[in-house]
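Asker: fold the following, please.
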Amino acid sequence: MTESSAHPALWPAPHATGAVDATVTVPGSKSVTNRALVLAALSSEPGWLRRPLRSRDTLLMAEALRAMGVGIEEGVGPDGSGEAWRVIPAGLHGPATVDVGNAGTVMRFLPPVASLADGPVHFDGDPRSYERPLHGVIDALRTLGARIDDEARGALPLTVHGAGALDGGPVAIDASSSSQFVSALLLSAPRFNQGVEVRHTGRALPSMPHIRMTVDMLRAVGAQVDEPETGGEPDVWRVSPSALLGRDLTVEPDLSNAQPFLAAALVTGGRVTVPDWPLRTTQPGDALREIFTAMGGSCELTESGLTFTGSGRVHGIDVDLGEVGELTPGIAALAALADSPSTLSGVAHLRLHETDRLAALTKEINNLGGDVTETADGLVIRPRPLHGGVFQTYDDHRMATAAAVIGLAVPGIEVENIGTTAKTLPDFPDLWTGMLDADPDTVGVTPGALGAPTERPGA
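Answerer: Down below sits the predicted model:
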């Protein structure tokens, strides 16, 4: 009996037999979808959200807002052009119970919304959610006038005792463990009586593109935002009180979720096209164009999308990923297959994500024969010949997709709980095998084409 049959939860990662050549339509952005849902719920009129992502995290957000009284109707847009959600704002109310799962956006973005509700809103979630930092949002909301019962944990579970309004005003927070602390306050700030002035007082902020995304989306619905990027004080954001406008928003593809598919082109020396890649975006995943080019590929961005072509060799990289930390697992997977060492830095905050991603990547790649060492703020990866084995995911979607990338070059990789990818990328296994099935090249990968360390995968 094989290990896969003994443990049905294990997913045998497909091994590439040639250069991929495929077009992959990536579902919508989780980050955009969940921000758009919050802003639409707080608007003064109904709005449309077109091509939203339907995943665990976004459905949790929608259900949480419904629990507080917001109408969210799922169907097709007014012109019949595809799936869309109609968001109908209403008076926010409790009592309500919110299941955050393990979604950082839900657990951090919604307590400020709940402070505007009339009545108590209780938040709970997966066991891992209890370990993720929430103190920045809790402490800030208390400073701004909210009443929150968390039994001094600074984490879930907790209850926000909404009073129907919140004073708002100035607040200082340390958001160095998560930029979502800043975004959480900014998203609801137009509804605070005094708006908000958020001053970050800690170390360098991680994931700044996500804060830029929040600011851009606020402005798109009529909010007035002063920020460091436009001449404001460093690490200070100000949002004025105002009504928000209902909008008709089309959600961009999730560029970070495009990462494993682009990585497949890099590993196999193939070509992958992602339609509708935006010409301008605040998504952190847009950095893949530069990072993956440095690792050995080339890309062409047109109005129709992005085409990425690999050379069949993966080069090591020395890169600060502080602004794009969510890309780290996929980059680490490629670095393990590279022809030279890599140093990934600026991502100490990943220890507080869905799992401790630095420890998890180190353990799982090393269990396959790799040589990964943790540093204070990242990883040093020295490529070695890898072999097959079970790759644990720790209920982390990006660990699962990283394992799939390694499996392209290394036979015998079995991924524990591939279903965790449903958090942000529904149907990932079908998308992955569909990409490989679209491959017209039936010859084997040329020995050495994946770099010296994996010249004989599994050896």
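Asker: alpha carbons only for contacts and neighbour counts from here, please
Answerer: OK.
Asker: could you measure from residue 321 over to residue 207?
Answerer: As for residue 321, its distance to residue 207 is 9 Å (criterion: Cα to Cα, to the nearest Å).
Asker: with residue 233 instead?
Answerer: Per Cα to Cα, residue 233 is found 19 Å from residue 207.
Asker: who has more neighbours out of those two?
Answerer: residue 207 (22 against 13; other Cα atoms under 10 Å).
Asker: quick check: closest non-adjacent residue to that one.
Answerer: residue 323 (3.9 Å; Cα to Cα, 6 or more residues apart in numbering).
Asker: then residue 349?
Answerer: residue 177 (5.4 Å).
Asker: are we agreed that that neighbour is in a helix?
Answerer: No. Counting by DSSP: H, G, I helix; E, B strand; the rest coil, residue 177 is not found in a helix; it is coil.
Asker: that one contacts residue 351, correct?
Answerer: No. Using Cα atoms under 8 Å, residue 177 is not in contact with residue 351, being 9.3 Å away.
Asker: and these two? which has more neighbours close in?
Answerer: The neighbour count for residue 177 versus residue 351, taken as other Cα under 10 Å, is higher for residue 177 (23 against 17).
Asker: I have a second one here; can you model it like the first so I can compare?
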Amino acid sequence: MTATPAPTVLWPAPHASGAVDATVHVPGSKSVTNRALVLAALAAEPGWLRRPLRSRDTLLMASALRAMGVGIEETVSSASVMSSVSSLSPQATGAGGGPVGREESGEAWRVIPSGLHGPAAVDVGNAGTVMRFLPPVATLVDGPVRFDGDPRSYERPLGGVIGALRALGARVDDNGRGALPMTVHGNGALLGGPVEIDASSSSQFVSALLLSAPRFNHGVQVRHTGRTLPSMPHIRMTVDMLRQAGAKVDTPESGGEPNVWRVTPGALLGTDLTIEPDLSNAQPFLAAALVTGGRVVIPDWPAHTTQPGDRLREIFTEMGGSCELTDQGLVFTGSGRIRGIDVDLGEVGELTPGVAAVAALADSPSTLRGVAHLRLHETDRLAALTKEINELGGDVAETADGLRVNPRPLHGGTFHTYDDHRMATAGAVLGLAVPDVGIENVATTAKTLPDFPDLWTGMLGL
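Answerer: Below is the predicted model:
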């Protein structure tokens, strides 16, 4: 007899009964944490990461580096902490004006570089940073490194990294797929030098080569040959972090050739880095203030940062809110009105799901442009957003490079996430204004924002 499939468990997205008023402590940046782990693993001396993000993506990165011989020790001070992550992170303690999430964390990771060795097996999950940043590291391993991951990871672009590594002298076995699963046969070093790459499907292709380049015999010169390069802030983040670790990097912004990045070979320093809050993960909480006409404070919002999420201040202000950087952090206030927007999100594509959700609740149409590459992310985000918002009664249409959103009255229903963390948080934003929205697999938010449901209900005082 065939077993009856288990019914899908839905998370009832909380419906806001009034204006939100809360302080939400957002955990550390995934993008910064995973770059910092790679740089620390390749350094010439031990380093520290303080207040790192503990999420699926960062734990996969740490596990992979450990498998290749890197020491990563986790410590936590006896200081009182508040979090929503795990035994090494805070518990949400209140809302309705009280703090939610991490107020201060004594957690730190000490990264101890050592001779990289194999054989090793790496589970990338569905983490773009792991599947793209670590194959160049694996070329420096003494032995084979096998890469595998979730089924969706097989469909995500990786051919640019594989082809570039081969051009730089690496041996990679992928059975001609240009994708996972694959094996990198490291021999303890890589020649390096000049390489051309089409990174139009992901800026991570460029970052992947730059992060390991100080350890290549001849460094690297990466020339992007494709069309518009998406998510440039993430490349700037990579360059800034390399320079903090002592690397010499020439970029187009520093007077170099357009679309060319050069990294000189040399030793990396062991740094002591405190991880910024993940500004992109602050998006749903800021959206809550906009949607409910309320107020949300995000502590420790940096005055200067390369994180793409900083653009939220501009985007959500244009959509009807206002913000101010104070001693408390970023104070964002909704006006009670949501305006439509015409915006190019090419450099900040990860913000698209949240912007689309808010746009569906606006009083005028929106056009979101420059994000064709989102069809190759954790899921096809453009198709997923169109389908899920429209099934709640919306009017969203895909364009060649984005979405056109015409607001209509929405109704309850199931909002599918496709194992995509940003789809889940977008559904939660819609649920604030639309009763009876059920989020399928809200647990997928653990990819970058552990215990999101607790943070969300805490913000609402539930």
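Asker: how alike are these chains, TM-score-wise?
Answerer: Once superposed, the chains reach a TM-score of 0.93 (TM-score structural alignment, normalised by the length of structure 1), with 433 aligned residues with a Cα RMSD of 1.2 Å.
Asker: coming back round to it: so what does the residue nearest to residue 349 of structure 1 match up with in structure 2?
Answerer: Under the alignment (TM-score structural alignment), residue 177 of structure 1 pairs with residue 201 of structure 2.
Asker: what about the strands in the stretch 101-250 of structure 1?
Answerer: 118-124, 148-149, 158-163, 169-173, 196-200, 225-226, 236-239, 248-250 (DSSP state E, counting those that start in this stretch).
Asker: in JSON lines, list the ones you listed along with mean neighbour count and distance to residue 434 of structure 1.
Answerer: Output for the strands of the stretch 101-250 of structure 1, formatted as JSON lines (neighbours: other Cα atoms under 10 Å; distance: least, Cα to Cα, whole Å):
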{"stretch": "strand 118-124", "mean neighbour count": "21", "distance to residue 434 of structure 1": "37"}
{"stretch": "strand 148-149", "mean neighbour count": "18", "distance to residue 434 of structure 1": "47"}
{"stretch": "strand 158-163", "mean neighbour count": "22", "distance to residue 434 of structure 1": "42"}
{"stretch": "strand 169-173", "mean neighbour count": "17", "distance to residue 434 of structure 1": "45"}
{"stretch": "strand 196-200", "mean neighbour count": "22", "distance to residue 434 of structure 1": "44"}
{"stretch": "strand 225-226", "mean neighbour count": "20", "distance to residue 434 of structure 1": "43"}
{"stretch": "strand 236-239", "mean neighbour count": "23", "distance to residue 434 of structure 1": "44"}
{"stretch": "strand 248-250", "mean neighbour count": "18", "distance to residue 434 of structure 1": "25"}
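Asker: so for residue 332 of structure 1, which of these sits nearest?
Answerer: Among those, strand 196-200 comes nearest to residue 332 of structure 1, with 29.7 Å by Cα to Cα.
Asker: residue 335 of structure 1: how many residues sit nearby?
Answerer: Neighbours of residue 335 of structure 1 under the rule other Cα under 10 Å: 26.
Asker: and the corresponding residue of structure 2 for it, what does it touch?
Answerer: Aligned by TM-score structural alignment, residue 335 of structure 1 pairs with residue 359 of structure 2. Counting by Cα atoms under 8 Å, 6 or more residues apart in numbering, residue 359 of structure 2 touches 338, 339, 340, 341, 365, 366, 405, 407.
Asker: drop anything exposed from those.
Answerer: Listed as buried from the contacts of residue 359 of structure 2 are 338, 339, 340, 341, 365, 366, 405, 407; burial here means 16 or more other Cα atoms under 10 Å.
Asker: Three-state assignment for the first one, please.
Answerer: Under the three-state scheme (three-state DSSP), the conformation of residue 338 of structure 2 reads as coil.
Asker: list the contacts of it.
Answerer: Per Cα under 8 Å, 6+ apart, neighbours of residue 338 of structure 2: 290, 291, 319, 320, 321, 358, 359, 361, 362, 363.
Asker: need the counterpart of residue 185 of structure 2 in structure 1.
Answerer: For residue 185 of structure 2, the aligned residue in structure 1 is residue 161 (criterion: TM-score structural alignment).
Asker: from residue 149 of structure 1, how far out is the residue nearest to that match when sequence neighbours are not counted?
Answerer: Of all residues not flanking residue 161 of structure 1 in the chain, residue 120 sits nearest, at 4.2 Å (Cα to Cα, 6+ apart). For residue 120 of structure 1, the distance to residue 149 of structure 1 (Cα to Cα) stands at 10 Å.
Asker: equivalent analysis for residue 66 of structure 1, please.
Answerer: From residue 66 of structure 1 to residue 149 of structure 1 the distance is 22 Å (Cα to Cα).
Asker: how much space between the most centrally placed residue in structure 1 and residue 251 of structure 1?
Answerer: With distances taken as Cα atoms, centre = their mean, the residue of structure 1 nearest its centroid is residue 326 (6.0 Å). Distance, residue 326 of structure 1 to residue 251 of structure 1, by Cα to Cα: 19 Å.
Asker: next: residue 218 of structure 1.
Answerer: Taking Cα to Cα, one finds residue 218 of structure 1 at 15 Å from residue 251 of structure 1.
Asker: those two - which one has more neighbours?
Answerer: residue 218 (24 against 20).
Asker: tell me which residue of structure 2 matches up with that one.
Answerer: Aligning on TM-score structural alignment places residue 218 of structure 1 opposite residue 242 in structure 2.
Asker: equivalent analysis for residue 227 of structure 1, please.
Answerer: So, by TM-score structural alignment, residue 227 of structure 1 is matched to residue 251.
Asker: surely residue 103 of structure 1 is in contact with residue 57?
Answerer: Yes. Between residue 103 of structure 1 and residue 57 there is a contact under Cα under 8 Å: 5.6 Å.
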